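Undergrad: coords please:
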Amino acid sequence: MTVTHDQASWFAQTFDQLVGNVAQAVVGKEHVVRLALTCMLSEGHLLLEDFPGTGKTQLARSIAGTVQGTNSRIQFTPDLLPSDVSGVTVYDQDKHEFTFHPGPIFATIVLADEINRASPKTQSALLEVMEEGRVTVDGTPHDVGDPFMVIATQNPIEQAGTYRLPEAQLDRFLMKTTLGYPDHEATMAVLADAKNRDRAAGLSPVVTSAVVGDMAALADEVHVDPAILAYVSRIAEESRRHPSVRLGLSVRGCLAFVRVAKTWALSQGRDHVIPDDVKLLAEPVMNHRLLLTAEAQFAEITVQQVIDQLLTQVPAPADRVAAP
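TA: Modelled structure (predicted):
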């Protein structure tokens, strides 16, 4: 199916409405909000590495409220068990049968706060649900519903007592970004409305959860020229050959690139992906997938510097990349 001009316009207009609604709660962070919504409409999950008090919970709650969905927050601690996330079956003495009690993972938007503080076993339970979209307890599968997105957070400070996410598990997050502190004007706006302790609570839904599914399906139909696919593939190949990189971009990472580029292009009202989409999304897609060598880290080379080098080394396609 080819995306029509009217469909592209509708998607872009609806996307802007979603962004505007969420931005009422997450002030001064429109680009991050766009990335988060792109991640949701690409049916992926988001990793936020940020300092405390920057609005991560507000982001999760406002997105859920905007799409008329539910939200839950799981505070990850070392003693958290997999059943605390997924749920457990309990014997009902009145009915003389086991009944499944769903855990907090059964929500539209799940905030996994400080995921690196939980044990690897609990982390794996969460990542399994993210990949499969369902929970299996005592041999019985339970779907978590659709749409479903996990926003996991990591604190870049206070690394004592944490369990670092392995690279193979990091790769399962579609994108990684950071909210950061708001600028002066945004901070002033928040302080002026200090009496409003929960900015996300007052948001009204813009679309239903069913519309989110329709938007995600439409984004899948965006045209991607073979030249763009070759561009993404060459970036991945060069990342694996880069002297400062020990682990380059995987095939899953390339698929993530294409998925988010389609959604981003459609959010701009286009029915096709252009090289600038790939360049703009390179950092959130690649910065948690590239593993630097010990020598590069010792030389204080950053992943962002490597990404910039890759985008400079690999020439972008100059041919026409619009939909036929």
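Undergrad: C-alpha from now on. contacts and neighbour counts both.
TA: OK.
Undergrad: where do the helices sit along the stretch 151-300 of the chain?
TA: 167-170, 184-192, 209-219, 226-241, 251-267, 275-286, 294-298 (DSSP state H, counting those that start in this stretch).
Undergrad: Check which residues of the third one are buried.
TA: Meaning helix 209-219. Residues 209, 212-213, 215-216, 218-219 are the ones in helix 209-219 that count as buried (16 or more other Cα atoms under 10 Å).
Undergrad: what's the answer for the longest one, then?
TA: In terms of neighbour count (16+ other Cα under 10 Å), helix 251-267 has its buried residues at 253-254, 256-267.
Undergrad: tell me the angle that helix makes with helix 275-286.
TA: Computed by axes from the mean of the first three to the mean of the last three Cα atoms, to 10 degrees, the angle separating helix 251-267 from helix 275-286 equals 130 degrees.
Undergrad: so helix 251-267 versus helix 209-219, what angle?
TA: Using the same axes, to 10 degrees: helix 251-267 against helix 209-219 is 110 degrees.
Undergrad: which of the buried residues of helix 209-219 lies closest to D276?
TA: A219 (17.4 Å; Cα to Cα).
Undergrad: Am I right that that closest one is in contact with T263?
TA: Yes: A219 is within contact range of T263, at 5.1 Å (criterion: Cα atoms under 8 Å).
Undergrad: one step back: mind putting the buried residues of helix 251-267 in JSON lines, distance to S86 included?
TA: Listed next are these as JSON lines, based on distance: Cα to Cα, whole Å:
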{"residue": "G253", "distance to S86": "27"}
{"residue": "C254", "distance to S86": "30"}
{"residue": "A256", "distance to S86": "26"}
{"residue": "F257", "distance to S86": "29"}
{"residue": "V258", "distance to S86": "30"}
{"residue": "R259", "distance to S86": "27"}
{"residue": "V260", "distance to S86": "28"}
{"residue": "A261", "distance to S86": "31"}
{"residue": "K262", "distance to S86": "31"}
{"residue": "T263", "distance to S86": "29"}
{"residue": "W264", "distance to S86": "32"}
{"residue": "A265", "distance to S86": "35"}
{"residue": "L266", "distance to S86": "34"}
{"residue": "S267", "distance to S86": "33"}
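Undergrad: here's the other one to compare against:
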Amino acid sequence: SYGYKREPINKNKTEIVVDDFASKVVQKAYEWYATSSFSMELLRQKIKSEFGVDWSKGMTDKILKDHFYYGIMTWKNKQYKHKYQPIVTKQLFDQVQQVKASFNKKPFKYAGKPNIIYRGLLRCGHCGLAVTPEKHKGHIYYHCTQYNGKHGASWLREETITEQIGDVFKRLQIPDWVLEQVVGNLSNLHQNKMDFHNKQLDKLNDENKTLTKMMDNLYLDKLKGRITDDKYDQFFQSFHEQKAGIATRLVMLQEAEDNYYISTKYLLELSNRAYELFKSSEVEERRQLINLD
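TA: Reported below is the predicted structural model:
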């Protein structure tokens, strides 16, 4: 399965181990798709944009339903628990299957629409699974897919959910003394975050420069006949995968920084303007506000 590779133990034996780069792609694919914010095509585009990996539709679908990633292998139509390191959890795998099932129920043109406010943010109060949206007669309805069994789940219009969440924000107030304490803590956290961010950034950039230099030296060794073509290809592939991994970590570091500033902004404004912010926010800002930890 993609995400794993074979490494030699000795001359006659190999073992299956997790491929650092490929497994990260698989893990992020599951996490992104589980939010219900991506159709299969949008997910493929996201993967290609973030990792430079071009999955076909068939491969994407196969990966998103492969039990091997959470620890189960199929042999002669029977499932067995394997000994290899899982890449995703069973819970995440099940959530992805639920999302896949919900997409298959509705016309593809509605899948992954960015203006569906609560996609991926709501969970069923009965079974805990994600609530999925569907569009009918000009209105968006949310319901549990009941992936783990029927339990009489009702359907709610998006407007009704907006009213209910709005009522919560109307009652939300942060006392002044709490807000003052929060601001002080955020100031300290900000400095610590910047120190950590800069150290991580310097470390990743140094690693990237080192790998670039090693690849340059590797090329010179090949030109001078110091290594064979096979050895060159082997080392080059290893260095290339490490550089790709660093690029991914740099993107994640930047995303973490962006999310920090967005979350801080809303936390400070929530003190007196929670309901106003909720009602006036654009779709993506409203999603961020609801999902604020």
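Undergrad: Once they're superposed, tell me the TM-score.
TA: Here the superposed chains carry a TM-score of 0.24, computed using TM-score structural alignment, normalised by the length of the second structure; 128 aligned residues with a Cα RMSD of 6.9 Å.
Undergrad: What separation is there between M215 of the second structure and K170 of the second structure?
TA: Distance, M215 of the second structure to K170 of the second structure, using Cα to Cα, to the nearest Å: 58 Å.
Undergrad: ok, these two, which is more surrounded?
TA: Set M215 of the second structure next to K170 and count neighbours by other Cα atoms under 10 Å: M215 wins out with 19 against 14.
Undergrad: element containing that one, please.
TA: Following DSSP states H and E, one finds M215 of the second structure within helix 176-223.
Undergrad: How about Y80 of the second structure?
TA: Going by DSSP H and E, Y80 of the second structure is part of strand 78-81.
Undergrad: by contact count, what packs against that strand?
TA: On a contact count with 3 or more Cα pairs under 8 Å, 6 or more residues apart in numbering; DSSP states H and E, strand 78-81 of the second structure meets strand 72-75.
Undergrad: in the strand it packs on, what's buried?
TA: 72-73.
Undergrad: roughly how far out does that strand sit from the chain middle?
TA: 25 Å (Cα atoms, centre = their mean, to the nearest Å).
Undergrad: for that strand, packing partners?
TA: strand 78-81.
Undergrad: sorry, back to before: next SSE after the strand holding Y80 of the second structure?
TA: helix 90-105.
Undergrad: Next, the angle from the helix or strand following that following helix to helix 90-105.
TA: Next in sequence after helix 90-105 of the second structure, counting helices and strands by DSSP H and E, comes strand 131-136. Angle, strand 131-136 of the second structure to helix 90-105, by the same axes, to 10 degrees: 0 degrees.
Undergrad: Reformat the helices of the stretch 151-300 of the first structure into TSV and put distance to V22 of the first structure next to each item.
TA: Below are these laid out as TSV (distance: least, Cα to Cα, whole Å):
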stretch	distance to V22 of the first structure
helix 167-170	26
helix 184-192	14
helix 209-219	15
helix 226-241	31
helix 251-267	15
helix 275-286	20
helix 294-298	37
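Undergrad: which residues of the stretch 1-150 of the first structure fall in strands?
TA: Assigned by DSSP state E, counting those that start in this stretch, the strands in the stretch 1-150 of the first structure fall at 46-49, 71-75, 87-92, 97-102, 109-113, 134-137, 140-143, 149-154.
Undergrad: Need the ones you listed in TSV (columns: distance to D276 of the first structure).
TA: Listed next are those as TSV, based on distance: least, Cα to Cα, whole Å:
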stretch	distance to D276 of the first structure
strand 46-49	22
strand 71-75	33
strand 87-92	43
strand 97-102	43
strand 109-113	29
strand 134-137	35
strand 140-143	37
strand 149-154	26
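Undergrad: can you list those strands in CSV and add mean neighbour count and distance to Q309 of the first structure?
TA: Listed next are the strands of the stretch 1-150 of the first structure as CSV, based on neighbours: other Cα atoms under 10 Å; distance: least, Cα to Cα, whole Å:
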stretch, mean neighbour count, distance to Q309 of the first structure
strand 46-49, 22, 23
strand 71-75, 18, 38
strand 87-92, 14, 45
strand 97-102, 14, 46
strand 109-113, 25, 33
strand 134-137, 18, 39
strand 140-143, 12, 42
strand 149-154, 25, 27
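Undergrad: right, so of the ones you listed, which gets closest to L229 of the first structure?
TA: Of the strands of the stretch 1-150 of the first structure, nearest to L229 of the first structure by Cα to Cα is strand 46-49, at 23.1 Å.
Undergrad: Packing partners of the closest one?
TA: Using 3+ Cα pairs under 8 Å, 6+ apart, strand 46-49 of the first structure sits against strand 149-154, strand 175-177.
Undergrad: one more time with 10 Å, if that's ok
TA: When contacts are defined as 3 or more Cα pairs under 10 Å, 6 or more residues apart in numbering; DSSP states H and E, strand 46-49 of the first structure packs onto helix 30-41, strand 109-113, strand 149-154, strand 175-177.
Undergrad: any idea how far A168 of the first structure is from R259 of the first structure?
TA: Taking Cα to Cα, one finds A168 of the first structure at 19 Å from R259 of the first structure.
Undergrad: er, H31 of the first structure I mean
TA: 18 Å.
Undergrad: I63 of the first structure too?
TA: I63 of the first structure is 20 Å from R259 of the first structure, by Cα to Cα.
Undergrad: same thing with D143 of the first structure?
TA: Taken as Cα to Cα, the span from D143 of the first structure to R259 of the first structure is 23 Å.
Undergrad: next one: I228 of the first structure
TA: 12 Å.
Undergrad: same thing with T177 of the first structure?
TA: Taking Cα to Cα, one finds T177 of the first structure at 17 Å from R259 of the first structure.
Undergrad: do V129 of the first structure as well
TA: 20 Å.
Undergrad: mind checking which of the helices and strands packed on strand 46-49 of the first structure is nearest V88 of the first structure?
TA: Here strand 109-113 is closest among those (Cα to Cα), at 17.9 Å.
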